[in-house]
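A.B. asks: sequence unknown, structure follows:
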């Protein structure tokens, strides 16, 4: 399914992209490394309550490489098992610059200068999905206002449980330490390859964070160095993901073009130009 490509909107989209680049070149503001944003204004907010969780939008033409990012990972306590496993994999050891436990992060956050250093030092922050809900209060407005540097949630291992343990003595031993009465036991472990897979998806694709009090989304869809065709295909993939119900519950929140008030493209140095005239 496509929304722009081979539709009446495709010509308007190409004209807007061409005009955007011409405007920047004319005003000597054209930088091929500058990102291009798709600005989507919807009829109503997409969620009822903020959760501050970035949703990944898969793009056909990728945005970045993992090697270009300085990455911090925040884990539940203790971080020892996660640090040990991730250090055994040369790729995750190289990519993840620092690993903080939640306890360590709380300690750092008491000093505003140290917290600002984290903000400035790391391009990307990953958070264990089990502790992500604590982070807005710890990191505060510096990271969360206008979604400046909101942590991306990751699972440190694929969900894995023991559904049946035949040895009753072994079950009792595990339950004694884990405080479980059930025979379904969650395992505490870390899968470095699984973490790496999620990390690549975060870095290479785009994302959005819906807001309970607003109806405007800004989504990076490429760079000025991208050809018009690549930008169009990334815009099309973004709209398909946000408007199509098959991508629910993460995507599909807009539920069709009919729920979009306006659709524009811009850079940080340009005016916004319309992609689709929703009045038609």
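C.D. replies: Arrived safely, thanks for sending. Treat the numbers as computed from the prediction; the structure is a model and nothing was measured.
A.B. asks: for the rest of this, base every contact and every neighbour count on C-alpha atoms.
C.D. replies: Noted.
A.B. asks: which elements pack onto the helix or strand hosting residue 265?
C.D. replies: According to DSSP states H and E, residue 265 maps onto strand 260-266. Secondary-structure packing of strand 260-266 (3 or more Cα pairs under 8 Å, 6 or more residues apart in numbering; DSSP states H and E): helix 9-26, strand 35-42, strand 273-276.
A.B. asks: ranges for the strands of the stretch 1-150 of the chain?
C.D. replies: 35-42, 55-57, 71-75, 96-101, 124-128 (DSSP state E, counting those that start in this stretch).
A.B. asks: try it against this one:
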């Protein structure tokens, strides 16, 4: 029987972590904007935050994921979108292969389906020819709120778009599985707008967005956290057995633990026994760290 995420992770622990992060962010913003020179303060905000106002669910695995899992980003559906609720205000770009779906055909489908927030369609060949330089890629990056890409071209994009898009993974194209006849475009793209991307790295640590400062409320973020955990468990081999810990954080804040895998010791000896149920919150982690410190103190 699969153990429920709410048996492993207490909702109250998640809520406290979210509130602590939002309080920290509010205090930081207030401090920056309280400078006498507002223009200087604004520059400092942009320099320190780099425009990143997302709360991340940090995922630490027990083992490095296989290359198959790291090849493409994984789309995880959230309860609440991290984008503006009014999608019509978004400025989005769709990347197509140019063969099965041409840019001309895409424009016709977008118009017919009323997907008004997609303002431009680009073929991969166009990206290769017109966006070679760092400056041109940066200009493209800054021109749109969100990028979508048909699933077949996603593996090609890291090389084509480069580190401008993939270095911090803040605006990498969201994969969408679009049919050439356009029958599922509206549903798939709106689903992508309510999703977050998990890009498993070549190491054991990865992260995905679950909330956004000044856009999502505390309870919405809490619900997104549990939806994201469900999505992660569907991707990670062995589900809970493959997870070492979960944390919540802003990109520039401390990471607050909400779950850590724990091992139990057999009562008759000091050998590691069966896997424990895991735990959540700071108390269990502090106790474990204290035990590790005491144990290391006995060594000579």
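C.D. replies: Everything's here; your move. Quick caveat, the model's predicted, so the values are computed rather than measured.
A.B. asks: ok so, going back, which residue numbers in the second structure go with the strand holding residue 265 of the first structure?
C.D. replies: Using TM-score structural alignment, strand 260-266 of the first structure corresponds to residues 243-249 of the second structure.
A.B. asks: what are the buried residues along the matching stretch?
C.D. replies: Within stretch 243-249 of the second structure, the residues scored as buried using 16 or more other Cα atoms under 10 Å are 243-249.
A.B. asks: on average, how far is it from the matching bit in the first structure?
C.D. replies: Following the fit onto the first structure, the mean deviation recorded for stretch 243-249 of the second structure is 1.6 Å by mean Cα distance after the TM-score superposition for the first structure.
A.B. asks: do you know how far residue 79 of the first structure is from residue 102 of the first structure?
C.D. replies: 8 Å (Cα to Cα, to the nearest Å).
A.B. asks: looking at the two, which is more packed in?
C.D. replies: Higher neighbour count among residue 79 of the first structure and residue 102: residue 102, with 22 against 16, using other Cα atoms under 10 Å.
A.B. asks: how about the contacts made by that one?
C.D. replies: Contacts for residue 102 of the first structure (Cα atoms under 8 Å, 6 or more residues apart in numbering) come out as 74-77, 131.
A.B. asks: got a PyMOL select line for the buried ones in those?
C.D. replies: Those of the contacts of residue 102 of the first structure that count as buried under 16+ other Cα under 10 Å are selected in PyMOL with:
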select buried, resi 74+75+76
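A.B. asks: in the second structure, which of the contacts of residue 102 of the first structure still touch?
C.D. replies: Contacts conserved in the second structure for the contacts of residue 102 of the first structure, counting by both residues aligned by TM-score structural alignment, their matches' Cα atoms under 8 Å: 74-77, 131.
A.B. asks: list just the nearest of those to residue 149 of the first structure.
C.D. replies: residue 74 (13.8 Å; Cα to Cα).
A.B. asks: contacting residues for the aligned partner of the closest one in the second structure?
C.D. replies: Using TM-score structural alignment as the criterion, residue 74 of the first structure maps onto residue 95 of the second structure. By Cα under 8 Å, 6+ apart, the contact set of residue 95 of the second structure is 121-124, 147-150.
A.B. asks: that older thread, could you dump the buried residues of stretch 243-249 of the second structure to JSON lines with distance to residue 113 of the second structure?
C.D. replies: Conversion of those to JSON lines gives the following (distance: Cα to Cα, whole Å):
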{"residue": "243", "distance to residue 113 of the second structure": "41"}
{"residue": "244", "distance to residue 113 of the second structure": "44"}
{"residue": "245", "distance to residue 113 of the second structure": "42"}
{"residue": "246", "distance to residue 113 of the second structure": "39"}
{"residue": "247", "distance to residue 113 of the second structure": "40"}
{"residue": "248", "distance to residue 113 of the second structure": "38"}
{"residue": "249", "distance to residue 113 of the second structure": "38"}
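A.B. asks: check these and tell me the two furthest apart.
C.D. replies: 243 and 249 (17.6 Å).
A.B. asks: which residues touch the equivalent of residue 130 of the first structure over in the second structure?
C.D. replies: Under the alignment defined by TM-score structural alignment, residue 130 of the first structure is paired with residue 152 of the second structure. By Cα under 8 Å, 6+ apart, residue 152 of the second structure lies in contact with residue 97.
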